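What follows is a predicted structure for the sequence shown.
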Amino acid sequence: MGTVGAGTDEIAGEQGQLINVAYRLLGSVTEAEDAVQDAYARWYALPRSRRDEILSPGAWLTTVTSRICLDVLGSARARRERYVGAWLPEPVPDRTEWPHAGGAERTGPTGPADPADQIVLDESVTMAFLVVLESMTPAERVAFVLHDVFRYPFAEIADVLGRTPAACKQLASSARRRVSAARAPVTAAGRADVVRHVKEAWETKDIATLVGLLDPAAVMTADGGGLVGAVLRPVEGGARIAQYMVAIADKAPGLELLERSVNGAPGLVAQRADVVMTVAAFDVSDGQVARIWAIRNPEKLRPWAREG
């Protein structure tokens, strides 16, 4: 619990936790930052006497941030129906992998300048996990993320959702079934080996090897947001995906592929003249790639800009 009359430093110190909660709820760094900024604005809009009465500012900010995210999720369906092509979550880099990317030096007056730098990279932010979260109702997603990921009690989640603790427990249970239905991920080392082989085969335009690395029923989804060229519908089948990947390589001379962590899992970054063009996340099962998510929308690639 916090202390009465929490200071500015204590309030600012909650920002990282709030960004982590909001990103998992929304799958968007930009929207997560907006939600957290909105929550802080509401905090500072409270009369000083009201703020002094709040024993745990962190819990208050988490509740408000979660409610804001719930509202955003409620309107997301209509917005994504207008989105050009498939909508994918924003990918998050591991700054430590980028030479001269700034890392811990990229700080502002209250912490890291880029909210993506504050996101803890673990299994709860892998692209496969976030895509499963996208299949949930807004209430399921909030209940599951707050309880199963951040260990908030159902009594507090009930305050966020405006439902009983028992109802929130049911929502989390329903969400949990969706998650458990997805394949269990292989080890990070196993994924890295497969992704490395994909990179090598892609660079040499070796279709036969790519086909062997891809599950026959693999699916590739691209997100260009209507801002850059990207296939509007998922490409299905290992053979078709391999041909598509080689066709991309033929059309993009000078494209450099880098092995990088994407949302905490082995992935690939395609760049040209040091500008990131595509970030690809992979779901690996039984030694083969089952899913590829290629994010090309430049608005979602801003955290990947190399600086310094």
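Right, received. Where do you want to start?

Every contact and neighbour count from this point should use C-alpha atoms.
Noted.

which residues in the chain form helices?
8-12, 15-26, 29-45, 48-53, 57-81, 127-134, 138-144, 154-161, 165-181, 188-203, 207-213, 238-251 (DSSP state H).

Got another one to weigh against that:
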Amino acid sequence: MNEHDWLGERFAEHQDRLHAVAYKMLRSPSDADDAVQEAWLRVSRADHSQVENPAGWLTTVVARVCLNMLEARRARREEPAGALPPEPATPQASISPSGPADPQDEAQLADSVGVALMVVLDTLTPAERLAFVLHDVFDVSFAEIGTVIDRTPAAARQLASRARRRVQGAAAASDAARSRKRDVIAAFLAASRNGDFTALLALLDPDAVTGDVRGAEAVAAFFSGRAQAARLALVDGVPAAVYAYRGMPKAVFTFTLDHGKISCIAVDADPDRLRDLDIVFLSTGNRV
């Protein structure tokens, strides 16, 4: 067997794992396909005579390709279009470099990083995303991760820890995302967008207030036809609405509910305060 055939067999052997890494990083099946194809072009031209761990080496190459794609996407302030597609059916046991995973560990992993990961992933920097995904999902060492992002193993560990806290926060906030408050805010944004005065009025407390505007009818009239660019979000774990321009939050709308009705809508557009907020746009909160 010549070297090219050997490399082709190793790549095919680990292709499911490589695609899983790329999908977790890029959360787009087509982008993941592109990343794996680019990785093959790179490894087919590279000197692999000193490679002792093909799985680790190929994972590193794919990770570098994904990192470049993420940085390019971030520079364009690009958001993946449409709803999140279903995750490819790749068994966790087949993508763990240390061998088959324990079923209980798999269940814990799914609980901790499944939905929460998809919600919060786009809020991470490319380096944070890579460190978290490679270490927590695919058990890649921090030493290997450090070579991909040109950081020390300690720095890679810090990036993964920071990302993990965000993901855990998103998981803890999942109950809030499903709460009555979230549903009320989503309905309010939809009614505002559509100029549905009656629907707005039904969501408001009779004594509702926003700024200097007081009373349900006045508040409904004020917001009717507005909020065209507001999005449903979790702000410090609490359902709210956020207006963002080119990915940067410009205003946050916080809602106070009294017996299920909106009694107060406060608007904060102070850039210094906005920078300190933890904002996660909800996948069901389409631009309205």
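Cool, the structure landed. Given the structure is predicted, the values throughout are model-derived calculations rather than measurements.

what about the helices of structure 1, which gets the closest to Ser285 of structure 1?
helix 188-203 (8.5 Å; C-alpha to C-alpha).

Would you mind getting the angle between the closest one and helix 238-251?
60 degrees (axes from the mean of the first three to the mean of the last three C-alpha atoms, to 10 degrees).

follow-up on the earlier one: tell me which of the helices of structure 1 lies nearest to Ile295 of structure 1.
helix 127-134 (10.7 Å).

before we move on, back to that, out of the helices of structure 1, which is closest to Gly267 of structure 1?
Among these, helix 188-203 sits nearest to Gly267 of structure 1 (C-alpha to C-alpha), with 6.5 Å.

what helices or strands is that closest one leaning on?
Helix 188-203 of structure 1 sits against helix 207-213, helix 238-251, strand 256-262, strand 265-272, strand 275-285, with contacts defined as 3 or more C-alpha pairs under 8 Å, 6 or more residues apart in numbering; DSSP states H and E.

Buried residues, that helix. List them.
Gly190, Arg191, Ala192, Val194, Val195, Arg196, Val198, Lys199, Ala201, Trp202 (16 or more other C-alpha atoms under 10 Å).

Make CSV from these and add distance to Gly212 of structure 1 to it.
Shown next, in CSV, are the buried residues of helix 188-203 of structure 1 (distance: C-alpha to C-alpha, whole Å):
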residue, distance to Gly212 of structure 1
Gly190, 16
Arg191, 15
Ala192, 16
Val194, 11
Val195, 13
Arg196, 14
Val198, 10
Lys199, 13
Ala201, 10
Trp202, 12
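
Based on its surroundings, how many neighbours for the equivalent of Val64 of structure 1 over in structure 2?
Using TM-score structural alignment, the equivalent of Val64 of structure 1 in structure 2 is Val61. Val61 of structure 2 has 20 neighbouring residues, counting by other C-alpha atoms under 10 Å.

what residues are up against the closest residue to Val61 of structure 2 other than its chain neighbours?
Among residues not flanking Val61 of structure 2 along the chain, Ala39 sits closest, at 6.0 Å (C-alpha to C-alpha, 6 or more residues apart in numbering). Contacts for Ala39 of structure 2 (C-alpha atoms under 8 Å, 6 or more residues apart in numbering) come out as Leu58, Val61, Val62, Val65.

Now for Pro165 of structure 1, how many residues are close by?
18.

now swap in Phe281 of structure 2 and tell me
The burial count for Phe281 of structure 2: 21, using other C-alpha under 10 Å.

likewise the one 4 residues further on?
Residues near Gly285 of structure 2, counting by other C-alpha under 10 Å, number 17.

Repeat that for Leu67 of structure 2.
With other C-alpha under 10 Å as criterion, Leu67 of structure 2 counts 23.

What sits closest to it if chain neighbours are left out?
Pro126 (6.1 Å).

same thing with Val115 of structure 2?
Ala171 (7.7 Å).

Alignment lookup: the one you found to structure 1.
Using TM-score structural alignment, Ala171 of structure 2 lines up with Arg183 in structure 1.

ok, its match to Thr8 of structure 1 distance?
Arg183 of structure 1 sits 44 Å away from Thr8 of structure 1, going by C-alpha to C-alpha, to the nearest Å.

which of those two has more neighbours?
Arg183 (11 against 8).

correct me, but the residue nearest to Val115 of structure 2 touches Ala110?
No: the pair Ala171 of structure 2 and Ala110 fails to qualify as a contact (C-alpha atoms under 8 Å) at a distance of 11.2 Å.

related to what we said a few turns ago, now, the most widely separated pair of the buried residues of helix 188-203 of structure 1?
Those two in the buried residues of helix 188-203 of structure 1 that are separated most widely, counting by C-alpha to C-alpha, are Gly190 and Trp202, at 18.5 Å.

thinking again about what came up before, turn the helices and strands packed on helix 188-203 of structure 1 into TSV, columns for mean neighbour count and distance to Gly108 of structure 1.
TSV is the format used below for those (neighbours: other C-alpha atoms under 10 Å; distance: least, C-alpha to C-alpha, whole Å):
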stretch	mean neighbour count	distance to Gly108 of structure 1
helix 207-213	19	43
helix 238-251	17	39
strand 256-262	19	24
strand 265-272	21	27
strand 275-285	23	24
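
so which of those comes closest to Asn20 of structure 1?
strand 256-262 (15.7 Å).

And the closest one, what does it pack against?
helix 188-203, strand 265-272, strand 275-285.
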